[in-house]
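[1] The following block contains a protein sequence and its predicted model.
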Amino acid sequence: MQAGPFPCEMLDLLVVDDIESSRLVLGRALEQLGHRVRLAADGESALQLIQRDPPDVVFLDLLMPGMDGFEVTRRIRAIERQDRWMPVIVCSSMQGDEHFGQALQHGADDYLVRPVNPKLLVAKLSHMAWLLHLQQELRATAQRQRDIHDHISDPVLTLDAQGRVLDANLAACQRFSLGSPAGLVACRSEDVMGAPLARLVEGGEMVLRDARGEQFPAEVRSSTWQEGGGTRYTMVLRDLSEQRALTRAKDEFMAAVSHELRTPLTAIHGAVSLLEAGRGGELAPKARQLVDMASRNARRLSRLIDDVFDLTQLEGERMAVRCEAQEVGPLLQEALSANQGVVVGQGLSLVGQWRESDLAAQVSIDADRLGQVLANLISNAAKYSPPQGQIRLGLEVGPQRVRLSVSDQGPGIPPEFRARLFEKFSRAEPTANKTKQGLGLGLYIARLLVERMGGTLSLGTPKHGCEMWVDLPPVGQGLRQPLWLVDADPERAARTARMLGADWRVQLAAQPARLDRSSGLPQAVLVDPQGQDAADALFEQLRVLAPGVPVLVFSDAVDERYAHSEGLAFLPREGSTAGDLELALRRLHRHETIWQDL
């Protein structure tokens, strides 16, 4: 609150009065207070001066011939800039408050009674100066915020609860309306960027549409706030096109480097193996030590190259995982046989623990990739096992899962590291094994492979040592049929896959073209398109790739009417549970909803 008279700096004042003596008296009084004063004898002249050079404050006589003060006030408010308030103080020698009340209704801000009280004049000017100062500060703050807003390189939009655009920064205007703010305000998000409000609020990665109708991948971050009793949503949109291109370039480069390194490394490893076998003659003890060291490091380098190559293939969705129903027994026996020599060579033992009756259980997996996972887990267990330690390869068969386990007698996983154990480039080096080095890719690659086969890789809870669990859904439980899950948002797709549980063998892909169709068509397709425009293209691709396959649209980006018009079953994502999704898929499978030839 203002504690005293505001220090009134020089103001630009306009005095409008048809009586010259009154006009001059008030003008001289204002000049003596240190202000710049302009004079006008009628309303028309005053309006022209205001339009040409707006004053800070207008002193306006009410009773003028022709255009009176009431009409002048109304016209001032009509031509006044929205971002600049111009105070109007009306003056009159008439007694009574009625005409002053009428003037205030027409837009005046204050009034003075003639003859003017000098102290009251000073007080009112000080008050107006204070209000104008506040206006200037607010205008400067608003402009500063707008400049900051417009200098954010990512599009930023604010929407109301109906999905209409209320505000947008310069980047959003350039991206979604070719630079025109008028092309965005009050428009719905579906029309502006091809995505409904519910999908934008959910956030994450999605496909949007710009003003030219071109689609682009984007990451959306949303915040919710309240204004005047209404809900507002502010969205920050980051274009991922360049990031995706860089990622593809990186993956292609790493794949090319891995490929180019393999050829000379194979030759080196082959030559060292020949030396170890004595093909170059008998080796002296010191020479054999050098050859053994070269052989170990060649194998280690080969594993690192394999890891890098597998990583680029998996993350780029270029690795084919072909799952077939197989008995688990031969897979375990092969894992024991393939890894026995490596384990024994390190002074350890590898044993299998299971019931013979469980070996007949069937799982749908890619045998080569599962062998790779088990080899990685056994190698990891050997790395941290004590001398003469034992590694156990186990099997447990339950009604909902087949669990393969690899356990060791090592120091275990530090508690603070367990949460990030299966992340990329994560390494926890126990104190007793400081010399054990690696890229931290093995468990991450193993997790990706297991998930591609519809299973999970997790850390067990043994009393001693470390135990890894590979849980795979058994064949023959529930529907247990292959299912394609198409969703461009990887986080949302992962949530959907977890909702499906073990009843379906899920193959994930961002686009239908990336699905592996070598093992035949799925029993069902589950899709979540990025809005109606993206849905049209997506459904067209699936009609070609999966003719006759029942499809369930599990999404908030399109509505039920649209899905049914395309001949598809529909389940809204919002509010649906895993049970709802399972029931919808069972109904879909039983009733054989198919594509309609529209």
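    Looks like it arrived, so ask away.
[2] switch to C-alpha atoms for all contacts and neighbour counts from now on
    Will do.
[3] Residue 483 belongs to a strand?
    Yes. Assessed with DSSP: H, G, I helix; E, B strand; the rest coil, residue 483 lies in a strand.
[4] What's the local residue count around it?
    20 (other CA atoms under 10 Å).
[5] my guess is it meets residue 503, correct?
    No. Using CA atoms under 8 Å, residue 483 makes no contact with residue 503, being 9.9 Å away.
[6] what comes up buried for stretch 387-399?
    389-397 (16 or more other CA atoms under 10 Å).
[7] Presented hereafter is structure B, for comparison with structure A:
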Amino acid sequence: MPLTQPNGLNTHLCVLVVDDFAITRRLICKTVKNLGFKTLQASGGAEALRVFKAEQPDIVLLDLLMPEIDGFAVTRAIKSIEGERWTPVVVISGLEGDAHLLKALQAQADDFLHKPISAEILGHKLNNLARVLNLQKQHSALLTRSRAITENNFDGILVVDPQQRVQGINFRCEQLFHAKREQLIGRSLSELLPKLQLNDALEAGLHSQVLLTQGLDGSELPVEVGVTFFYQDNALYLLATVRDISERQRVDQLKQQFIATLSHELRTPLTSIIGALKMLHGTQAAQFNATSTQLIEMADRNAGRLLKMVNELLDINRSASGSLQLDLQWYLLSELLAEALLTHAGYAAQHQVNIELALAPEISNAQLQTDHHRLMQILGNLISNACKFSPKAASVTVRAYINDAQLILEVEDQGCGIPVDFQPRLFTPFSQAEAGDARIRGGSGLGLAITKQLIEAMSGQINYRTSELGTCFKLTFPRGALQCKP
């Protein structure tokens, strides 16, 4: 039968042929070379082991019956030193019966051939082994790359088994937890990250939490932990990514201190300037001509805008540092909403927009526990934005109703909607959809960020829906913050 054709993938593979008969050894080598493999030769067991250790062949063709060290012993020796790299051993025998072949397989041989060797069968076996070895090399390359990425990652990586015990870590984890790898493997995840909320992580699928690690030396470190999961053998494994945020927190603290200092230093002279301008305009207006009066009004208006921005920066800073104070009291909701609309009636008229109030019947006698100043600030931000981004003659609707024992306030405009690419940054400080348009319409990009922080400080939530027909911001207040009297 014709010899199996050489495979291009075989040219980099080397076969060690071991046989104590030179003629047989040379014939096998010739056949193997014709298949495209490189070859090495050994005339006995001792020489085979020396060549194997020195040259690291990919496949071994091994005669079982040899003097001194037979093929069984050579097979066991090869398998004991091959390590993670699999080297298939194909034993060759001219004996009848299966007992010796079974013994060879028990010695961890991978396959066998009968003498006289069929070149066709040898070719198929070697080509099959070559395919497996090439897959092994590809897998090994991917594994090496994966290990390199994992080990050199800036973040710590923990692999956690279904019993929530650490099964694998990278080098960064050793640094974060101040321990060697062997000290961390097998420990409970809760011992290293005691405040990690796994239920939330499993429900979200991909979840990030800020908490403290617990090093084996008792040290604590602020970290951000991202948790996801994967299945292996139908069992749920967790993958936790641990990032050191101590430097980020230090920088944030410095930033907050800088903003607080700068804002306080700006607010005092701005307040004095605004007071002086108002006194000048109010008591001595008759002494100025029209141009002077316009300049004073312009200076007063711009100083007011600067003061508003300074106050917004202070609010952002207080919220970030957790020092935002709320004065919660009970107010009649209809009066709060009427006050908000009256306050912004002039602004709406300036933009030629109508503001409408839509109250559900159950709202008429409802009371809301809130901070009056902060609620006016929230509604002011939403109403002014709605007016600013609505076309002329459009309507802005302020809506109030109760859903599932919770108060819902909505501010809806008839603008062109929020651009899709801007929506992920909608509540990020200093973000604005279009720089050019923002300059025309004014604004610091802080309003929605402050609104979100204020409503969350009241244990509420803010959401929105948007389309080309308009945008609606929805405020949900917590249960217990609403009372409806008959």
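    Yes, it's here. A quick note: this is a predicted structure, and the numbers were derived from the prediction, not measured.
[8] Would you pull the TM-score for this pair?
    For these two chains in superposition, a TM-score of 0.73 is obtained (TM-score structural alignment, normalised by the length of the second structure); 461 aligned residues with a CA RMSD of 4.8 Å.
[9] Which parts of the stretch 51-200 of the second structure are helices?
    71-81, 99-106, 119-151, 171-176, 181-184, 189-192, 198-204 (DSSP state H, counting those that start in this stretch).
[10] of those helices, which approaches residue 466 of the second structure most closely?
    Proximity to residue 466 of the second structure (CA to CA) singles out helix 198-204 among those, at 24.3 Å.
[11] After that closest one, which helix or strand is next?
    Past helix 198-204 of the second structure, further along toward the C-terminus, the next helix or strand under DSSP states H and E is strand 207-214.
[12] which residues sit against stretch 370-390 of the second structure?
    Residues outside stretch 370-390 of the second structure that contact it (CA atoms under 8 Å, 6 or more residues apart in numbering): 326-331, 336, 340, 344, 347-348, 351, 353, 396, 411-416, 441, 447-448, 450-451, 454-455, 458, 473, 481.
[13] Check the offset of that stretch from the chain's centre.
    Relative to its chain's centre, stretch 370-390 of the second structure lies at 33 Å (CA atoms, centre = their mean, to the nearest Å).
[14] cool, and stretch 526-545 of the first structure?
    Per CA atoms, centre = their mean, the centroid offset for stretch 526-545 of the first structure relative to its chain is 21 Å.
[15] For it, grab the matching residue range in the second structure.
    Residues of the second structure offer no counterpart to stretch 526-545 of the first structure, counting by TM-score structural alignment.
[16] coming back round to it: redo the buried residues of stretch 387-399 of the first structure as CSV? Include distance to residue 136 of the first structure.
    What follows is these, written out as CSV (distance: CA to CA, whole Å):
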residue, distance to residue 136 of the first structure
389, 79
390, 79
391, 76
392, 77
393, 76
394, 76
395, 76
396, 75
397, 75
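[17] Which two among the residues you listed are spaced furthest apart?
    The span of those, defined through CA to CA, is set by 389 and 397 at 26.2 Å.
[18] just to revisit the earlier point, same list (the helices of the stretch 51-200 of the second structure) but as CSV, adding distance to residue 164 of the second structure and mean neighbour count.
    Output for the helices of the stretch 51-200 of the second structure, formatted as CSV (distance: least, CA to CA, whole Å; neighbours: other CA atoms under 10 Å):
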stretch, distance to residue 164 of the second structure, mean neighbour count
helix 71-81, 34, 19
helix 99-106, 37, 16
helix 119-151, 20, 15
helix 171-176, 17, 19
helix 181-184, 13, 16
helix 189-192, 6, 18
helix 198-204, 10, 13
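[19] ok, which stretches of the stretch 201-350 of the second structure are helices?
    Under DSSP H, counting those that start in this stretch, the stretch 201-350 of the second structure gives helices at 246-283, 290-321, 333-343, 345-350.
[20] can the ones you listed go into a markdown table with extra columns for mean neighbour count and distance to residue 8 of the second structure?
    Output for these, formatted as a markdown table (neighbours: other CA atoms under 10 Å; distance: least, CA to CA, whole Å):
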| stretch | mean neighbour count | distance to residue 8 of the second structure |
| --- | --- | --- |
| helix 246-283 | 14 | 54 |
| helix 290-321 | 16 | 63 |
| helix 333-343 | 16 | 80 |
| helix 345-350 | 16 | 78 |
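[21] okay, these in CSV with distance to residue 198 of the second structure next?
    Listed next are the helices of the stretch 201-350 of the second structure as CSV, based on distance: least, CA to CA, whole Å:
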stretch, distance to residue 198 of the second structure
helix 246-283, 23
helix 290-321, 25
helix 333-343, 40
helix 345-350, 48
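[22] Those helices: which one's closest to residue 57 of the second structure?
    Of these, nearest to residue 57 of the second structure by CA to CA is helix 246-283, at 50.6 Å.
[23] which helices and strands sit right next to the closest one?
    strand 220-232, helix 290-321 (3 or more CA pairs under 8 Å, 6 or more residues apart in numbering; DSSP states H and E).
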